[in-house]
Every structure is written in structure tokens, then in C-alpha cells.
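Visitor: show me how the following folds:
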Amino acid sequence: MRVGQNRPKRQKLSDVIVEDVKRWIVAERKQPGDRLPNEKELIELFGYSKSTVREALKALEVRGLVSIRTGPGGGAYLQQVSVDHASEPLRNFLHFHHLDGHHIYQLRKALEPELAVSVVGKLTPEQFGKLEENIRLCTVEPTNEDELRTQREAELAFHTMLAESCPNPVLSFMCRFLNDLLRDLVVYKKALDHHHFGETNVDYHTQLLAAYRKEDADEVRRLMAEHMVDAEHHMHEMEAHIGAKHLLLPSGQR
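Guide: Okay, the predicted model is just below:
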């Protein structure tokens, strides 16, 4: 055994500063839009070299926590990490795990009804209008694959809009992340052409919107639970159809 083989990996100084800054943000109750201390102040605050502080600021920028602005009034400003920025690395992590609809719907069936109920009474007239427009978009007969893909993405966007109104940020993120995973799965597997699936999605979304207008939480929960079971069923059908087509292809085209 080599000497030091089992020693814990030494943390880079810049990573130490990143963690220190994150703790400082919490302790000081800083918010998106607030400016971090300037470079000189950070050096004095944390006691590290200029190059290490600069590396730490770059790391914070890459992680989406700060935006570096140049010129007058420039500096490092805190920013809210976007859902896309947080979701993409997790989706990349799962990219080679051979996901299928069952993996995603095992969670979606549990989480979507909870999220749906959490939104009851919280939708604004503007949000109702956007949901209605989303449903209208999904009722138009697509004429090509691009329009069909747009409709499939719009069907998921209906759920994303609900997630945006969810008061629980963890539940909201998890459901949006699952929607992103499902969108990736549909696009990569080209699971697009399933007309009946689109019709049932529109039907459930229309019923859900009516239940939201009545602020009927029990009906919202029931409809969303049924919707998820139905959507999983259609997803299984699409995956089976894709698998069958794959087997029929000549070996050189698989």
C-alpha cells in the first residue's frame, strides 16, 4: 500500500472559500441582487491570496450563485440559481443510467398530486390565462414533427406552470426536474407520435383547470392522481412501440 493512499482528499483553498462565502451569505441573510464584498475586502475577510479569492469567485459564478459584472458599479452580485442550472447536472448524472418511464413515474405519481393540491387557491388570473392558452395550443392538430414535439413539450409545460406556483420550493424543484427528465426521455426516444396520449392529456388538463377555478382540492388531487396513472400507462405503450420498431429495423440501422 502506498503511503498516504487512504488520506482524505485535500480540499482546494478556493473550494474552502466557496463554502465560507456560502455560510457567510446565510449568516448575513444576503439575498439575490446583493453585492459581495470587493476583492480586497474578501481577502481581508477570509485571509487568502488574491489568486485564490479570484478562483473562488469564478467557481461561485460557474455554480450560478454569483454574477460577475465589470465596469462602474461592477463586482460580484448574488443571483438566484435557475432551475435549469440546477437541473442539468442532475440530468447529466442520470444520462447513462438507462432511465425509462417507470423510473420517472414512480416519483411523479407520488409528487404531482401533492404539488397540484398545494397550488389550489394560489393561481392568479394571469396564470389561469396562460394555462388556458397552453391547453389551446395542445388542441391544434400538428402538421409535422416539430409541431408535434412542441405539443409534447407544452403538455409538460402545463405541469411546470403549476410547479412555479407551488409554495414548497423543494416540491416545486423536484417536480420540475422530473418534467425535465421526462422531456429528455421523450425527445431522445422520439416518443412523440401518440395521438391518443395528447387527447387524454388535454382532457385531464381541462378538468384540472375547472377544478382549480372551483378551488376543489379533493377533485384536483383525484384528477392529478388519475392523470399520472394514465400518463404512465401511455408512456409504457410508447416505449413498447419504440422497442418493437427498433427490433424490426435492419441491424445496421439500430
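Visitor: all contacts plus neighbour counts: C-alpha atoms, from now on.
Guide: Noted.
Visitor: which residue is the nearest non-sequential neighbour of the residue nearest to the spatial centre of the chain?
Guide: A centroid search over the chain (CA atoms, centre = their mean) returns Phe177, at 3.1 Å, as the residue closest to the centre. Spatial nearest neighbour of Phe177, excluding adjacent residues (CA to CA, 6 or more residues apart in numbering): Ser87 at 5.8 Å.
Visitor: for stretch 98-108, buried residues please.
Guide: By neighbour count, and taking 16 or more other CA atoms under 10 Å as the criterion, the buried residues in stretch 98-108 are 100-101, 104-105, 108.
Visitor: which two in these are spaced the farthest apart?
Guide: Maximum pairwise distance in the buried residues of stretch 98-108, criterion CA to CA, is 12.7 Å, between Asp100 and Arg108.
Visitor: any idea how far the residue nearest to the centre of the chain lies from Pro37?
Guide: 33 Å (CA to CA, to the nearest Å).
Visitor: settle this for me: Val120 is touching Ala210, isn't it.
Guide: No: with the criterion set as CA atoms under 8 Å, Val120 and Ala210 do not qualify as a contacting pair; they are 11.3 Å apart.
Visitor: compare the two (neighbour count), which wins?
Guide: Ranked by neighbour count (other CA atoms under 10 Å), Val120 and Ala210 place Val120 first, with 21 against 14.
Visitor: so the residue nearest to the centre of the chain, which of the three states?
Guide: Classification of Phe177 using DSSP: H, G, I helix; E, B strand; the rest coil returns helix.
Visitor: ok, Pro125 to Tyr212 distance?
Guide: 11 Å.
Visitor: hmm, I typed the wrong one, I wanted Lys245.
Guide: Between Lys245 and Tyr212 the distance is 40 Å, computed by CA to CA.
Visitor: Arg221 now?
Guide: Per CA to CA, Arg221 is found 10 Å from Tyr212.
Visitor: second input sequence below; structure requested for side-by-side comparison:
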Amino acid sequence: MAHPPLRPQKTAMLVAQQIVADIHRRGNRVGDRLPPERVMLDEYSVGRGTLRESLRFLELQGVISLRPGPGGGPIVQQPDASSLTTTLTLLMQFEKAPFRTITEARTALEPMMARLASERMSDEKLKELKESVDMMRDNLEDQEVFLEQNRRFHDLIAHGSGNVMFGYLVDSLLGILDGSAIGIDYPQFRRAAVHKAHLNIYEAIASRDPEASAEAMAQHIHEYVRYAEKKFPEVLDAPIVWSS
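Guide: Next up, the predicted model:
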């Protein structure tokens, strides 16, 4: 289906938006190949340079991958939170926002996520949450495993809330959520305290108790902030910086 010629202003962006709309209209799935370049040039009534700019933008956003050679071309992908990570981190860096920005957001939002998760999380995801709690318990001496399960636990609750925005928001911040990447340390006594908090949160969610779930999460985040303020105040006030 040919589309009417697009106005010159921001043509590449408009073409990118139309390509996404057509992906959904056609019901394309991950791994499907989009029409070849010559077809898309006619379909969107634009020049080769504009079309390629549109495709490069969509590749950066994770909507497609561009495979070279015969049988290649644009292939549909599932976008993830990586582009949101870059955008949010850059925005905060240019605002000179301190790491405290993250802890304040967690204080406000994560109790709500836990509340919703207690009402909406599937039994399958609840089992995964318990697995995370148990894996943390069994590996308290291994900081790498601890940090991995800490992030997994909070990510599962965010997605278990049934709110896509919460899920992607936590996904986008996983790299800096706990502060370990910028200097907050977790000695074994602190890891044990975090495990106990996670167990309390899990039990409240498993009991399908919204109030207890929100309260347990609020207490957990409060303890984390209090620990950071006491031991690592300079980290809380350090500006967020975009990095790999």
C-alpha cells in the first residue's frame, strides 16, 4: 500500500513512525523481514538517503536490525529498555541530577509496585521471585550473585505489577539502581539484611496482601537510603553520568 508523499520537515522521523505503524498493521513478528529497499522507496515516496536515515533510527531504538548482504535487510526486533536507559541517564547528566534522584524515585514508586504485584503477579512469576530470594540466601558470600539477584528481585516486582511503564522504568535503571556501580558497597552483614527484607516482601506479596507488601517495600527502601546516607553520603550527592 503506497502512502501519500510526506512533508519535507522531519521526513525521516515521519517515515520511521509510518514503518512502525505498518509493522503493527501487518502483524509482523520478531524475526520477520521487512520489504526490500526498492519497495519501501516506492511505498513511502522518499529518497534513499531519507529511508536509510529512518531505518538507522529504528535500529538504534531496537525496532529492527539491519542485516547486510543477500537475504538481509531490515529485520523486526523487540525493543527493550536499553534506549530508555541512555535517554534517561543523559537527561539526568545534563540536569546535573545526583544519585539521590534515583533513591527518591524508588522511595515513591517501589511500594506502589509491590502493592500492585501482590494483586497482579502470576503464580509463575511468584515462583521466580521465591527463587531469587533463595538464591540470594544461598550465595550471601558472593557479592556478584547477590547484586544480580537484588536487581532480579526488584525487576520481577516491577514487571509483576502489571504496569508496563514500571517494568521498563526499572529495566532502564538496573545498572545504577543499587548504587554499586558508583561506589555503594554491600558487606556481608548488609547483604543478610537485604535478604531478610526481600523475604518479608516476598511473603507479603505471596499472601496477596497489598498493604503489607507496600509497607515491607517502603521499609526496605528506607533502610537502604538510611544505610547509604550513613556510609556513602558522597555517592548520594554525586552526579549521575552516562557510561557503559
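Visitor: before we move on, back to that, who has more neighbours, Pro125 and Tyr212 of the first structure?
Guide: For Pro125 of the first structure against Tyr212, the residue with the higher neighbour count under other CA under 10 Å is Tyr212, and the figures read 21 against 10.
Visitor: what do we get in the second structure for the more buried one?
Guide: Alignment note: Tyr212 of the first structure maps to Ile205 in the second structure; criterion TM-score structural alignment.
Visitor: surely that match meets Met113?
Guide: No: with the criterion set as CA under 8 Å, Ile205 of the second structure and Met113 do not qualify as a contacting pair; they are 10.6 Å apart.
Visitor: show me what whichever strand or helix holds Glu110 of the second structure is packed against.
Guide: Glu110 of the second structure is located in helix 100-120, with elements delineated by DSSP states H and E. In this structure, helix 100-120 of the second structure packs against helix 143-160, helix 188-206, helix 210-231, with contacts taken as 3 or more CA pairs under 8 Å, 6 or more residues apart in numbering; DSSP states H and E.
Visitor: CSV for those helices, including distance to Gly71 of the second structure?
Guide: Rendered in CSV, the data for these read as follows (distance: least, CA to CA, whole Å):
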stretch, distance to Gly71 of the second structure
helix 143-160, 36
helix 188-206, 48
helix 210-231, 50
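Visitor: to which residue of the first structure is Ile102 of the second structure aligned?
Guide: With TM-score structural alignment as the matching criterion, the partner of Ile102 of the second structure in the first structure is Ile104.
Visitor: distance of that match relative to Asp184 of the first structure?
Guide: According to CA to CA, Ile104 of the first structure and Asp184 of the first structure sit 11 Å apart.
Visitor: cool, Met224 of the first structure as well?
Guide: Here the distance between Met224 of the first structure and Asp184 of the first structure works out to 22 Å (CA to CA).
Visitor: which one's more surrounded, those two?
Guide: Regarding Met224 of the first structure and Asp184, a neighbour count based on other CA under 10 Å identifies Met224 as having more, with 23 against 15.
Visitor: how many residues are close by the residue nearest to the more buried one when sequence neighbours are not counted?
Guide: Setting aside the residues directly before and after it, Met224 of the first structure is nearest to Pro113 in space (CA to CA, 6+ apart), at 5.2 Å. Using other CA under 10 Å, the number of residues around Pro113 of the first structure comes to 20.
Visitor: ditto for Ile182 of the second structure
Guide: The local packing count at Ile182 of the second structure equals 16, with neighbours defined by other CA under 10 Å.
Visitor: one more: Leu42 of the first structure?
Guide: Neighbours around Leu42 of the first structure, by other CA under 10 Å: 19.
Visitor: so what corresponds to it in the second structure?
Guide: Under the pairing rule here (TM-score structural alignment), the equivalent of Leu42 of the first structure within the second structure is Met40.
Visitor: isn't there a helix covering its match?
Guide: Yes: the assignment for Met40 of the second structure (three-state DSSP) places it in a helix.
Visitor: how far away is the nearest residue to it once chain neighbours are set aside from Leu58 of the second structure?
Guide: For Met40 of the second structure, ignoring the flanking residues on the chain, the nearest one in space by CA to CA, 6+ apart is Leu51 at 7.8 Å. Taken as CA to CA, the spacing of Leu51 of the second structure relative to Leu58 of the second structure amounts to 11 Å.
Visitor: quick check: end-to-end length of stretch 75-91 of the second structure?
Guide: Between the start and the finish of stretch 75-91 of the second structure there is a gap of 30 Å, counting by CA to CA.
Visitor: name the residues of that stretch that are buried.
Guide: Using 16+ other CA under 10 Å as the burial criterion, the residues of stretch 75-91 of the second structure that qualify are 75-77, 79, 81, 84-85, 89-90.
Visitor: and stretch 211-231 of the first structure, by the same measure?
Guide: Of the residues in stretch 211-231 of the first structure, those buried under the neighbour-count criterion (16+ other CA under 10 Å) are 211-212, 215, 217, 219-221, 223-225, 227-228, 231.
Visitor: quick revisit: which residue in the first structure aligns with the residue nearest to Met40 of the second structure?
Guide: Alignment of Leu51 of the second structure against the first structure is given by TM-score structural alignment, with Val53 as its counterpart.
Visitor: state the distance from the residue mapped onto Glu114 of the first structure from the second structure to Ala214 of the second structure.
Guide: In the superposition onto the second structure, Glu114 of the first structure corresponds to Met112 when matched by TM-score structural alignment. In this structure, Met112 of the second structure and Ala214 of the second structure are 6 Å apart, going by CA to CA.
Visitor: what do you get for Leu236 of the second structure?
Guide: From Leu236 of the second structure over to Ala214 of the second structure the distance is 24 Å, taken as CA to CA.
Visitor: who touches the helix or strand where the residue nearest to Met40 of the second structure lies?
Guide: Mapping Leu51 of the second structure onto the secondary structure by DSSP H and E places it in helix 48-60. Counting contacts by CA atoms under 8 Å, 6 or more residues apart in numbering, the residues outside helix 48-60 of the second structure that touch it are 11-13, 15-16, 40-41, 64-66, 74, 83.
Visitor: pull the contacting residues for the closest residue to Ala217 of the first structure other than its chain neighbours.
Guide: In space, and not counting its chain neighbours, Ala217 of the first structure is closest to Val117: 5.6 Å by CA to CA, 6+ apart. Val117 of the first structure sits next to 217-218, 220-221 when contact means CA under 8 Å, 6+ apart.
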